[in-house]
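Colleague: Would you be able to build a 3D model of this:
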Amino acid sequence: MDRLPALTVTALPDPGLAAAYAECRRINAHYGRSYYLATRLLPPARRPAVHALYGFARVADELVDAPGPDPAGDLRTLEGALGAALDGAPTTDPVLRALADTVARHGIDRSLFTDFLASMRMDLTVTEYATHDDLARYTHGSAGVIGLMMLPVLGTEDPAAAGPYAAKLGEAFQLTNFLRDVGEDLDRGRVYLPADHLAAFGVDRARLLRARVEGPDRAVRRAVAHFAAEARARYREATPGIALLDPVSRPCVATAARLYAAILDEIAAADHDVFTRRAVVPNRRRLAIAAPGAGRWALARLRAK
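Modeller: So this is what the prediction gives:
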């Protein structure tokens, strides 16, 4: 399909499509506060596509995290509706309508959505991961491909070189999520932290469940610190890829990485207790992190003119 030009939602002649993008923006603002704050550092014409990608990922995620009577069937229905929308079939679903438009405008590889939904299906049957390699298969689809979907929106002159860095950053975000949400995931019956790494600290599922009730002991805290260090390493590995992006997109991505890495700081400040509390970056600090990015964004915009 031929790519369409980038857009500004307020300039769309189709009010239905404008409303679809507005709904995706609402979903992003409500559920993804750090991501949403970072998108404010993108040129206005690139923000709607990010909202559409986030909105779709959130819809799929909700089907497995807050499942109905037939979550597997719901995912199949979503996948079928997605395929039809990407083929050009009319849809009344605002998220799918905005997403189909985004895929057309930016030439996003449709196979990435197949990989993403495959990982979502894993959440319905897989409750733990024996090894880091096992987990990597999940995080590729749940997070790495999100970074790859974003690349055409953000812009890069060398997609082949930038791709591995984009996937790595998506996985860094995901590892941070795993740590922040350990307690909630335990409540859903899931453990994402690989068993072989936990075992190195003498930790297993039973010990994690006890930490959910009583708070973490020293061994559990050490295990969480280990995974936090791994996430930080992933951010460092992904950082060189930011320089490969369109200059006007770099402040957004750099700020998103700093905002999300700040969750790791909050986890450390809580002595790695992610079981009886949820690590949240205070609004004042989030704004302080975003402020330098706003200055870099304004400078990049001036240079692009």
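
Colleague: From here on, just use CA atoms for contacts and neighbour counts.
Modeller: Noted.

Colleague: Pull the contacting residues for the closest residue to residue 240 other than its chain neighbours.
Modeller: Excluding the flanking residues, the one nearest residue 240 by Cα to Cα, 6 or more residues apart in numbering is residue 165, at 7.4 Å. Applying Cα atoms under 8 Å, 6 or more residues apart in numbering, we find residue 165 in contact with 237-242.

Colleague: Check those residues for burial and list the buried ones.
Modeller: Among the contacts of residue 165, those classed as buried by 16 or more other Cα atoms under 10 Å are 238-239, 241-242.

Colleague: Of the contacts of residue 165, just say which sits nearest to residue 44.
Modeller: Closest approach between the contacts of residue 165 and residue 44, by Cα to Cα: residue 242, at 19.4 Å.

Colleague: how far away is that closest one from residue 87?
Modeller: Distance of residue 242 to residue 87, computed by Cα to Cα, to the nearest Å: 32 Å.

Colleague: How about residue 99?
Modeller: Going from residue 99 to residue 87 by Cα to Cα gives 12 Å.

Colleague: the more surrounded of the two?
Modeller: Taking neighbours as other Cα atoms under 10 Å, residue 99 and residue 87 compare with residue 99 leading, 27 against 12.

Colleague: Give the closest residue to that one in space, chain neighbours not counted.
Modeller: residue 52 (5.2 Å).

Colleague: so residue 36 touches residue 27, yeah?
Modeller: No: here residue 36 lies out of contact with residue 27, judged by Cα atoms under 8 Å, at a distance of 9.5 Å.

Colleague: Next, the structure of the following sequence, for comparison with the previous one:
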Amino acid sequence: MADPQGIDDSQTLRRSDPDRYLSTLYAPQAVRADLTALYLFNAEIASIRDRIREPLPGEVRIQWWRDMLAGGKPAAGGYPLAEALLDAIQRHNLPLDAFDRYLEARIFDLYDDPMPSRADLEGYCGETASAVIQLAALMLEPEAAPAFASAAGHAGCAQVIAGLVRLMPLHRARGQCYVPADILAAAGASRDDIAGTGESEAARRALAAFIELGREHAARFAEAAKGMPVSLRPAFLPASLAFPYLKRAAAAGAQPLRRVVDISPLRRHWTMLRFAARGWG
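Modeller: The predicted model follows:
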């Protein structure tokens, strides 16, 4: 799949979201272009905050996508990614309301408002990463996908929390705090402990509790994914990296507060290969 200028969308995805790009290599060739369109859409929306200085232009951009999806192909004319996404939606009969809820949830990223509670965070994860997993699963095996909706829910939460931990230095620089207020309160921390530049003991406790929440969802994901057919596994492979990401972050102590804690490319490849071959259990 390429745009009129001949840019390879798979390579664009490889640069913007290497984990999801890697997962597409385990999917059937016939579905890879549609998965790539879905994942590029996700990368496009997720990166809006990086390209704006004020929230309003970001809201305008999100509204453009909502209007385009509601309007169909003519509204997407001249924008290859939008056209490719609409083609994928139509080909796989994907629910448009899932995209609308996704875009609504992403408005939160444009502001510095605190995450009110664990339930609010899990709702955000459900409408974003979990929804992307479920949509990918519908592309791969529509008959089997609904049976693993719970696995998608927990996988999305684990994936988002792992991503938020990895991006915590960036969010702190912006003054953002995704750690829910009830977790902060239980740790004796405030929003400023996370959104600021210090490394108080309260901030470390809150970070540890946040990581543990991610690991809890990762464990529940693995339990809910037992018996998953091979055909569905590629949709869940990006979330499989939450396991090593969170383990590494837990072992790093307070380091995620000040720098990105990562795993090696080899570890990423090996993790996906293992789960693609054996599944979860």
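
Colleague: TM-score for the pair, please.
Modeller: Here the superposed chains carry a TM-score of 0.86, computed using TM-score structural alignment, normalised by the length of the second structure; 277 aligned residues with a Cα RMSD of 2.7 Å.

Colleague: you'd agree the residue nearest to residue 99 of the first structure is up against residue 21?
Modeller: Yes: proximity of residue 52 of the first structure to residue 21 meets the contact threshold set by Cα under 8 Å, at 6.5 Å.

Colleague: which neighbours do those two share?
Modeller: The contact sets of residue 52 of the first structure and residue 21 overlap at 95, 98 (Cα under 8 Å, 6+ apart).

Colleague: What's residue 14 of the second structure aligned with over in the first structure?
Modeller: Matched across to the first structure, residue 14 of the second structure falls on residue 29, judged by TM-score structural alignment.

Colleague: Equivalent analysis for residue 127 of the second structure, please.
Modeller: Counting by TM-score structural alignment, residue 127 of the second structure lines up with residue 141 in the first structure.

Colleague: who's in contact with the residue nearest to that match when sequence neighbours are not counted?
Modeller: Counting by Cα to Cα, 6+ apart, residue 141 of the first structure lies nearest to residue 116, which is 4.3 Å off, once chain neighbours are set aside. The contact partners of residue 116 of the first structure, taken as Cα under 8 Å, 6+ apart, are 141-143, 145-146.

Colleague: so which helix or strand takes in the counterpart of residue 81 of the second structure in the first structure?
Modeller: In the first structure, the residue equivalent to residue 81 of the second structure is residue 95, according to TM-score structural alignment. Residue 95 of the first structure is located in helix 94-106, with elements delineated by DSSP states H and E.

Colleague: picking up where we left off before, can you tell me which of the contacts of residue 116 of the first structure carry over to the second structure?
Modeller: By both residues aligned by TM-score structural alignment, their matches' Cα atoms under 8 Å, these still in contact after alignment to the second structure are 141-142, 145.

Colleague: will you turn those residues into CSV that also has secondary structure and distance to residue 231 of the first structure?
Modeller: Shown next, in CSV, are those (DSSP: H, G, I helix; E, B strand; the rest coil; distance: Cα to Cα, whole Å):
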residue, secondary structure, distance to residue 231 of the first structure
141, helix, 17
142, helix, 16
145, helix, 17
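
Colleague: out of those residues, which one sits closest to residue 203 of the first structure?
Modeller: Checking those one by one against residue 203 of the first structure (Cα to Cα), the nearest turns out to be residue 142, at 25.3 Å.

Colleague: right, and that closest one touches residue 122 too?
Modeller: No: using Cα under 8 Å, residue 142 of the first structure makes no contact with residue 122, being 9.8 Å away.

Colleague: Pick out whichever of those two has more residues nearby.
Modeller: residue 142 (26 against 14).

Colleague: superposed on the first structure, where does the lengthiest helix in the second structure end up, distance-wise?
Modeller: Criterion DSSP state H: the longest helix present in the second structure is helix 201-224. For helix 201-224 of the second structure, the mean deviation from the first structure after alignment is 2.0 Å (mean Cα distance after the TM-score superposition for the first structure).

Colleague: pretty sure residue 171 of the second structure contacts residue 177?
Modeller: Yes: taking contacts as Cα under 8 Å, residue 171 of the second structure lies within contact range of residue 177: 6.7 Å.

Colleague: Fine by me, thanks again.
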